[in-house]
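Engineer: Quick one: sequence plus predicted model below, questions after.
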Amino acid sequence: MTNLLEAPQQPKLPAGPGTPSTRRLGATIRNLMTSPKYGPVIVTAVLFIAVFVIGGVRYRGFFSGQVFLNLLVDNSYLIVLAVGMTFVILTGGIDLSVGAVVALSGMIAASLLQTGWSPSVVIPLILVLTSVLGLLVGLMIHVFKVQPFIATLAAMFLARGLCYMVSQSSISITDPVFVSLAQTRIPLGGILSITPSVIIALVVVAIAVWVLHATRFGRTVYAIGAGEQSGLLMGLPVARTKVLVYVISGFCSGLAGVLFTFYTLSGYPLTAIGTELDAIAAVVIGGTLLTGGYGFVLGSVLGVLVLGVIQTIITFEGTLSSWWTRIFIGALLLVFIILQKVLTARRR
């Protein structure tokens, strides 16, 4: 006998559009796209694929594997620079000195190599000096409460001035080790190849991902960006972390300068003017929030690749000025800043 109080069984819904599983999937996708953490990164990935496909449809040979690998070859130094900038921006800071430090690294390398110094001494020395400069900037920000914009602006002028103290003209690099590294191609099968700089850049990216997502230091970096006072109340080493992110940025700037000398085999005082803006643009386009707290190193790499593929398309076109790259970067930067504002406002 049927229990009259028993609720009637609901008929099972057929699998397909409109089913609970489909609705859950749709909700998950919407949450990811509207998340200030993942949304901008997904948009950047889609943008890169779309621009690359447009280039492949418009230009013959654009879809070749070597064109993609050349994005890494030509921008390996910028990838390393963007990694360091990501650490800084995640804490809510900024570093305007990185382009000048790249130039200073090249000038020091070219000058010392010309006088007969060994590369095994020159490269570590550059990395130590640029890290010390980053340490001084970090201490200026923490101890004297100087705004990061002002502190790094002062470091930018200092580094650029030191370039001119080394030499006011270009210095060629003829050291056999540097020349060999500049000319070496690592085969990947067929006609595909990369340079040692790409390997170094990818190693730096892998280490940065591990540090940010698998160490206490990385969690503290995110915590400072989300709210410095909250980090202090939780007992996190806020002061030490704020200083160390500028040391990391200085180290990455020095390493990027070394990689750039592999690319150009020279040092020049006017090298990398405006490169700090490229690094900031790549990080922001890659989804890192300018106010800190949200962002990924891999997103910054995607941002660099987006800038690289735009430059490649302009090169393939042949009739456009290189200044169009700046125009597109400016437009993308504005769009992504607005996107970040919209997504963070919705979450609140």
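Structural biologist: In hand now; what should we look at? In this text, all values refer to a predicted model and were calculated from it rather than measured experimentally.
Engineer: contacts and neighbour counts: CA atoms only from here.
Structural biologist: Fine.
Engineer: where along the stretch 1-150 of the chain do the helices fall?
Structural biologist: Using DSSP state H, counting those that start in this stretch, the helices found in the stretch 1-150 of the chain span residues 20-33, 39-58, 65-90, 98-114, 119-143, 148-166.
Engineer: how about these, which one is nearest Leu343?
Structural biologist: helix 39-58 (7.9 Å; C-alpha to C-alpha).
Engineer: Quick one: work out the angle between that closest one and helix 65-90.
Structural biologist: Per axes from the mean of the first three to the mean of the last three C-alpha atoms, to 10 degrees, the angle that helix 39-58 makes with helix 65-90 is 160 degrees.
Engineer: Could you list every helix and strand that helix 39-58 packs against?
Structural biologist: Helix 39-58 is packed against helix 20-33, helix 297-317, helix 323-347, with contacts defined by 3 or more C-alpha pairs under 8 Å, 6 or more residues apart in numbering; DSSP states H and E.
Engineer: Could I get the buried residue list for that helix?
Structural biologist: Neighbour-count burial for helix 39-58, with 16 or more other C-alpha atoms under 10 Å as criterion, is recorded at Gly39, Pro40, Val41, Ile42, Val43, Thr44, Ala45, Phe48, Phe52, Gly55.
Engineer: just how off-centre is it within its chain?
Structural biologist: Helix 39-58 sits 17 Å away from the centroid of its parent chain (C-alpha atoms, centre = their mean, to the nearest Å).
Engineer: Show me the one of the helices of the stretch 1-150 of the chain that comes nearest Ile199.
Structural biologist: For those, proximity to Ile199 was assessed by C-alpha to C-alpha; helix 65-90 is nearest, at 8.7 Å.
Engineer: Could you list every helix and strand in contact with that closest one?
Structural biologist: Other elements packing on helix 65-90 under the criterion 3+ C-alpha pairs under 8 Å, 6+ apart are strand 192-194, helix 196-214, helix 216-226, helix 238-264, helix 275-285, helix 297-317.
Engineer: Could you provide those in CSV, with additional columns for distance to Gln114 and mean neighbour count?
Structural biologist: Below are those laid out as CSV (distance: least, C-alpha to C-alpha, whole Å; neighbours: other C-alpha atoms under 10 Å):
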stretch, distance to Gln114, mean neighbour count
strand 192-194, 27, 17
helix 196-214, 22, 17
helix 216-226, 39, 21
helix 238-264, 13, 25
helix 275-285, 26, 26
helix 297-317, 32, 22
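Engineer: Below is structure B, check it against A:
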Amino acid sequence: MKAGRKLDGNSFLLMLTIGLFFVMYIAGIILFKDQGFAKTQNFLNLFISNAGLIVIATGMTIVMITGGIDISVGSVVAMICMLLAWMMQNKGIGAIPAVLIALGVGVVFGFVQGYLVAYLKIQPFIVTLAGMFFARGMTAIISRDMISIENPTFLSWAKFKIYLPFGGYVNKKGVMIYPYIYPTVVIALVVLILAFVMLKYTKFGRSIYAIGGNEQSALLMGLDVKKVKLKAYILDGFLCSLGGILFCLNTLGGFVEQAKGFEMDAIASAVIGGTLLTGGVGNVIGSLFGVLIKATIEAFITFQGTLSSWWVRITIAALLCFFIVLQSIFAALKKKK
């Protein structure tokens, strides 16, 4: 019975997030119908511009379910982008080796942070704060100047369009224009689905929830808490580097101040999506809709034309406070029962 009530509470947060996204998007269609907000391509652009954030928010969700957090992701994204640009432009390394090296860096970074959290029992906030400073500093060490990527292979990946056989329209010249996505979107959605399946149907996924729900109980159940936490942070590091690569495919360059505040976007997306800050509860599908809500707010600002981009931050902050208050209410009700 208690499990049923818990499921209902968690489902409510998820349904609220999904419902909020659709309400906002429908409002956008009504408000900006003359500017083409309802076009299929505009909807797909929400995914195109946020493919990297979707992957990073997925990794953040996994870590937060364990009861941890990772505030280094924005700096790691900047480091990955700068590393890719430096390797390809300054050292002449091919696109594929550069990407593999970048993924390896992310795994190592996740391993170090995971070891400090899991085995040395240092607070995740402190560990990832140090990671944030280290990664941002390493970005400047690699290069203080902006580096643009001109590698032909990498550019071909970035510009490759996958056209969809629906949602097209005839332009003023009488030509049928079909909507498109980039491979970055496909990769992001595949990662999201794999993470969802892993969390829901595998022993590792169930262990993550068990540890986040009650670490002492997980120990009594015979779970290797340290090993599971370490794996969660390694996976987070890998997804952060992969998200950085997808982000770089959008920006095609690296610079020191890149992706500043990205960690807050990832955390906000996860919390708005129903992931509890205390751990034990979360869903990557909810995090996806958290990202889409942020992207929709950005689209509102763009279509409106006169509002400052800082309104995105203000609105996200308000939504974050709202969902944190809701989480606190559910936690209090659960404790009372």
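Structural biologist: That came through fine. All of these numbers come straight from a predicted model, not from anything done at the bench.
Engineer: How close are the two chains, by TM-score?
Structural biologist: The TM-score (TM-score structural alignment, normalised by the length of the second structure) is 0.92; 318 aligned residues with a C-alpha RMSD of 1.3 Å.
Engineer: So which of the helices and strands packed on helix 65-90 of the first structure is nearest Leu96 of the first structure?
Structural biologist: Closest to Leu96 of the first structure of these, according to C-alpha to C-alpha: helix 275-285, at 5.8 Å.
Engineer: That closest one vs the second structure, mean deviation?
Structural biologist: With mean C-alpha distance after the TM-score superposition for the first structure, helix 275-285 of the first structure departs from the second structure by a mean of 0.2 Å once superposed.
Engineer: In the second structure, what stretch matches that helix?
Structural biologist: Mapping helix 275-285 of the first structure onto the second structure (TM-score structural alignment) gives residues 262-272.
Engineer: Repeat that for stretch 116-132 of the first structure.
Structural biologist: Using TM-score structural alignment, stretch 116-132 of the first structure corresponds to residues 92-108 of the second structure.
Engineer: Quick check: the aligned residue for Val197 of the second structure in the first structure?
Structural biologist: The alignment partner of Val197 of the second structure in the first structure, by TM-score structural alignment, is Trp210.
Engineer: same thing with Ser328 of the second structure?
Structural biologist: When the first structure is aligned by TM-score structural alignment, the residue opposite Ser328 of the second structure is Lys341.
Engineer: Next, count neighbours for that match.
Structural biologist: Neighbour count of Lys341 of the first structure, defined by other C-alpha atoms under 10 Å: 14.
Engineer: just Met82 of the second structure next, same as before
Structural biologist: Other residues near Met82 of the second structure number 32, with proximity taken as other C-alpha under 10 Å.
Engineer: counterpart of it in the first structure?
Structural biologist: So, by TM-score structural alignment, Met82 of the second structure is matched to Met107.
Engineer: try Asp224 of the second structure
Structural biologist: Taking TM-score structural alignment, Asp224 of the second structure has Pro237 as its aligned residue in the first structure.
Engineer: Might you report the residue contacts of the equivalent of Tyr163 of the second structure over in the first structure?
Structural biologist: Tyr163 of the second structure maps onto Pro187 of the first structure when the alignment is built from TM-score structural alignment. Going by C-alpha atoms under 8 Å, 6 or more residues apart in numbering, Pro187 of the first structure touches Ser193, Ile194.
Engineer: Need the counterpart of Leu332 of the first structure in the second structure.
Structural biologist: By TM-score structural alignment, Leu332 of the first structure lines up with Leu319 in the second structure.
Engineer: isn't Ile89 of the first structure right up against Tyr294?
Structural biologist: No. Using C-alpha atoms under 8 Å, Ile89 of the first structure is not in contact with Tyr294; the gap is 9.2 Å.
Engineer: Between the two, which contacts overlap?
Structural biologist: Here Ile89 of the first structure and Tyr294 share the contacting residues Gly225, Thr288, scored by C-alpha under 8 Å, 6+ apart.
Engineer: mind checking the SS state of Ala272 of the first structure?
Structural biologist: Three-state call for Ala272 of the first structure (DSSP: H, G, I helix; E, B strand; the rest coil): coil.
Engineer: where's the closest residue to it other than its chain neighbours relative to Leu81 of the first structure, distance?
Structural biologist: Closest residue to Ala272 of the first structure apart from its sequence neighbours, by C-alpha to C-alpha, 6 or more residues apart in numbering: Gly99 at 5.1 Å. Counting by C-alpha to C-alpha, to the nearest Å, the gap from Gly99 of the first structure to Leu81 of the first structure is 9 Å.
Engineer: which residues do these two both contact?
Structural biologist: Here Gly99 of the first structure and Leu81 have Ser253 as joint contacts, going by C-alpha under 8 Å, 6+ apart.
Engineer: More neighbours: which of these two?
Structural biologist: Taking other C-alpha under 10 Å, Gly99 of the first structure and Leu81 do not tie; Leu81 has more neighbours (33 against 29).
Engineer: list the contacts for the corresponding residue of the second structure for the more buried one?
Structural biologist: Taking TM-score structural alignment, the alignment pairs Leu81 of the first structure with Ile56 from the second structure. Contact analysis of Ile56 of the second structure by C-alpha under 8 Å, 6+ apart lists Val73, Asp236, Leu239, Cys240, Gly243, Ala266.
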